[in-house]
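Chemist: sequence first, predicted model second:
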Amino acid sequence: MTSTATSKPKLAILDDYQGVSLSFADWNAVKGRVETIDVYRDTLHDENAIVQRLQPYEIICAMRERTKFTKGVLERLPNLRFIASTGLYNRGIDTPFARTRGVVASGTGGGGDAVLEHIWALILGSVRQIVREDAHLQAGNLQWQTSVPIGLSGRTIGLLGVGRLGSQVAAVAKVFGMRVIGWSPNLTMERAGKAGVEFVAEKEELLKQSDVLSIHLVHAPSTHHILKLSDLLLLPAHAHLINTSRGPLVEEAALLQVLREGKIAGAGLDVYDIEPLPLDHELRRLKNVTLTPHSAYVSDSNYKVFYEQTVENVLAYLDGKPIRVYE
């Protein structure tokens, strides 16, 4: 479906936190074919607020899963005909329902090694106490050294999920001389072997043996809160938990408890139940966490692919020949 011939469509770019969407691609061809391009730098969670903001737009450019396009939102956006999302898929869009409304959704490439780099930044930042020591130095603390990091060589990293990314994490871990073990609800010994990962038959054994636990699962009803308090208490007291996948994979109240009580040494987190993370959230006050703002996939090279292909997708839609359409 293409825009009406009698008027130019309105276009919105959502969740552009850094205000860079228009600088990572040439939007001139789009500007000549739309009435307006409005850029929003915040994320709305309330469905009424989302609908009120987005009602005028025929074309919406979404950044990953920051704004959720649920059935309740989609059915109240009568002007919407095209969603140009970044990423190979967007679980924040109810794509089947969108199709019943005549709304097409397209995605982009991107990804590369940014997430892998970020995972290891969080692992090293957490176990080496980088943020804590930086804060002491920046604050002019008289005590020169304040912590004793754990060494990685000879330690065990547990992978909760061993897909493409888990396999890459495993390869890097071996450079550090780590033992790599893995478990997921669907992992087999054969798949683990191909990834160069030692297969563990039970989740409980994975947790008990992990000095570092890194999560690499898709969030779905079957994996929601796959780590509860009873699971987290199985981790060694010196363990560090790393989550760059999705916040709700870990029961938040349980994670807060084990961090608050020192049941585990620390956590490196890039994802949260609510994003952006509320300003009064307890995680912002804990000393044994390293936090980043769901930025594992963010890099200049990724943004270049995201926004250049978003422009291509928008132009293809305007030509009546959408490309990279989500199935």
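Modeler: Nice, thanks for sending it over. These numbers were taken from a predicted model, which means no experiment stands behind them. Residues are numbered from 1 along each chain as shown.
Chemist: switch to C-alpha atoms for all contacts and neighbour counts from now on
Modeler: Noted.
Chemist: all helices of the stretch 51-200 of the chain, in order?
Modeler: 71-74, 95-100, 114-127, 130-138, 164-175, 189-194 (DSSP state H, counting those that start in this stretch).
Chemist: show me what the shortest one is packed up against.
Modeler: With contacts defined as 3 or more CA pairs under 8 Å, 6 or more residues apart in numbering; DSSP states H and E, helix 71-74 has these neighbours: helix 47-54, helix 95-100.
Chemist: run through who's touching that helix.
Modeler: Applying CA atoms under 8 Å, 6 or more residues apart in numbering, the external contacts of helix 71-74 come out as Glu47, Asn48, Ile50, Val51, Leu80, Asp94, Phe97, Ala98, Arg101.
Chemist: for those, which one is nearest His216?
Modeler: Set against His216, the nearest of those by CA to CA is Asp94 (22.8 Å).
Chemist: contacting residues for the nearest residue to the closest one once chain neighbours are set aside?
Modeler: Nearest residue to Asp94, sequence neighbours excluded (CA to CA, 6 or more residues apart in numbering): Thr70, at 5.4 Å. Residues in contact with Thr70 (CA under 8 Å, 6+ apart) are Gly92, Ile93, Asp94.
Chemist: nearest to Val148, out of those: which one, please.
Modeler: Gly92 (41.0 Å).
Chemist: what's the spacing between that closest one and Pro221?
Modeler: Distance of Gly92 to Pro221, computed by CA to CA, to the nearest Å: 14 Å.
Chemist: same question for Ile274.
Modeler: Plainly put, Ile274 is 17 Å away from Pro221 if you go by CA to CA.
Chemist: cool, Val197 as well?
Modeler: Distance from Val197 to Pro221, by CA to CA: 26 Å.
Chemist: sorry, back to before: ok, which of the helices and strands packed on helix 71-74 comes nearest Met1?
Modeler: Across the helices and strands packed on helix 71-74, Met1 has its closest neighbour in helix 95-100 (11.1 Å, CA to CA).
Chemist: okay, now the one to match up with it:
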Amino acid sequence: MARPPLSRIVVLDDYGDAVSGAADWSGMPVEIFRSHFPEAELAERLQGADALVLIRERSAVPASLLQRLPALRLIVTAGMRNRILDLDACAVRGIAVCGTNSRASPTVELTWGLILALARRIPEQEQRLRQGGWQQGTGLGLEDATLGIAGLGRIGAGVAAIGRAFGMRLLAWSPNLTAEKAEAAGARLTDKDGLFREADIVTLHLGLGPATRGIVGAAELGLMRPGALLVNTARGPLVDQAALIAALEGGQLGGAAIDTHDPEPMASDDPIRRAPNTILTPHLGYVTRQNFRFYCEGAVECLRAWRAGAPLPRPLNAAAQATWEPTA
């Protein structure tokens, strides 16, 4: 049996107009949505779509959306994991799902950009200079400071490598981290309380799930040294936002740099926008030209394989592993 042809392919949430030039989409019926839509409106706009390309986790694709898209046959998600794509519902509906390659280095790089900006108070000092002033206060030097890394996967290990280059002392913790893995990254394994108590800077690189949602709350923030810094380039819901704002407003924390939020895009009245001593970025961790080339070239590879009846690269469910004849 031949695969049905793809007559309407939609790329979601291309906020920065990065998709069209990142790969050769020629010969394919591709539409690119450059705005984010709530589920009800998205369902209307996607009628007749038989393939979706998702840019990371910008739009949720739950069962309630999938059931309103009867023509959908294929989803390509950027990267190899997407926590807001319902794979079980895709399986029930026979929708093939495949992923793309990606790099950890862009998030590592942004993490260090935020650490440096926060530690040396770069945005604050730059703004003061532009307003006619001069330097005020002092920053935190990184050499001999203690960096606490929560989560030591690909990104956390990359962050650790740069921390060593700065001459920092490294602590690491995650629920399943071993002393051997921490040592291999040049860090000392500690427990969660020890990480927050001892670190001058804590950076979060944990996955988000039921066990980690809100894992940084008032208790953990209360353990941190006065003036300590928190960086989150992982997932917004890892941190209890109300507790974080209270710690910032009360002066317990020296500052926080946050790249990930809940929901995304961030609401215009989100209270974190008004919190003191913060650097806020709009989920830029993975947003580089190189990473978008990985995403888009991988998506094109999946789409062309579908059309050719070839095995889909990087399958994420059984439907993506099925064999088909080439489409006439």
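Modeler: The structure has been received and is ready for your questions. Keep in mind it's a predicted model, so treat the numbers as computed, not measured.
Chemist: what's the TM-score here?
Modeler: With the length set by TM-score structural alignment, normalised by the length of the first structure, the two chains reach a TM-score of 0.92; 316 aligned residues with a CA RMSD of 1.6 Å.
Chemist: about what we covered before: need the winner for burial among the helices of the stretch 51-200 of the first structure.
Modeler: Mean neighbours per residue, mean count of other CA atoms under 10 Å, is largest over the helices of the stretch 51-200 of the first structure for helix 114-127, with a mean of 20.
Chemist: show me just the buried residues among the contacts of Thr70 of the first structure.
Modeler: Those of those that meet the buried threshold are Ile93, Asp94, by 16 or more other CA atoms under 10 Å.
Chemist: out of the contacts of Thr70 of the first structure, the closest to Leu241 of the first structure would be?
Modeler: Nearest to Leu241 of the first structure among the contacts of Thr70 of the first structure is Gly92, at 25.4 Å by CA to CA.
Chemist: show me what contacts that closest one?
Modeler: If you count contacts by CA under 8 Å, 6+ apart, Gly92 of the first structure has them with Arg64, Glu65, Arg66, Thr67, Lys68, Phe69, Thr70.
Chemist: could you measure from the residue opposite the fourth one in the second structure once aligned over to Gly158 of the second structure?
Modeler: When the second structure is aligned by TM-score structural alignment, Thr67 of the first structure is paired with Ser59. Taken as CA to CA, the spacing of Ser59 of the second structure relative to Gly158 of the second structure amounts to 28 Å.
Chemist: what's stretch 294-305 of the second structure aligned against in the first structure?
Modeler: The aligned range for stretch 294-305 of the second structure in the first structure is 305-316, by TM-score structural alignment.
Chemist: the matching stretch vs the second structure, mean deviation?
Modeler: Its matched residues in the second structure lie on average 1.1 Å from stretch 305-316 of the first structure after superposition (mean CA distance after the TM-score superposition for the first structure).
Chemist: what residue in the first structure is paired with Gln241 of the second structure?
Modeler: Mapped onto the first structure by TM-score structural alignment, Gln241 of the second structure lines up with Glu252.
Chemist: ok, for the alignment partner in the first structure of Ile32 of the second structure, nearest residue in space, not its chain neighbours?
Modeler: Aligning on TM-score structural alignment places Ile32 of the second structure opposite Val39 in the first structure. Excluding its sequence neighbours, the residue lying closest to Val39 of the first structure (CA to CA, 6+ apart) is Ile13, at 4.7 Å.
Chemist: the second structure: which residue goes with the one you found?
Modeler: Checking TM-score structural alignment: Ile13 of the first structure goes with Val11.
Chemist: what's the distance between its match and Gln67 of the second structure?
Modeler: In this view, Val11 of the second structure and Gln67 of the second structure are 19 Å apart by CA to CA.
Chemist: between those two, who's got more neighbours?
Modeler: Counted by other CA atoms under 10 Å, Val11 of the second structure and Gln67 do not tie: Val11 has more neighbours, with 22 against 14.
Chemist: which strand or helix spans Lys304 of the first structure?
Modeler: Following DSSP states H and E, one finds Lys304 of the first structure within helix 300-318.
Chemist: next, the buried residues of that helix.
Modeler: Applying a neighbour-count criterion of 16+ other CA under 10 Å, the buried positions in helix 300-318 of the first structure are 302-315, 317-318.
Chemist: please work out which residues outside it touch it.
Modeler: Under the criterion CA under 8 Å, 6+ apart, residues 1-3, 21, 24-27, 29-30, 59, 61, 82, 84-87, 106-112, 114, 322-324 lie in contact with helix 300-318 of the first structure.
Chemist: ranges for the strands of the stretch 1-150 of the first structure?
Modeler: 10-13, 36-39, 59-62, 82-85, 104-106 (DSSP state E, counting those that start in this stretch).
Chemist: mean neighbour count, these: which tops it?
Modeler: Mean neighbour count, computed with mean count of other CA under 10 Å, is highest for strand 82-85 among the strands of the stretch 1-150 of the first structure, reaching a mean of 28.
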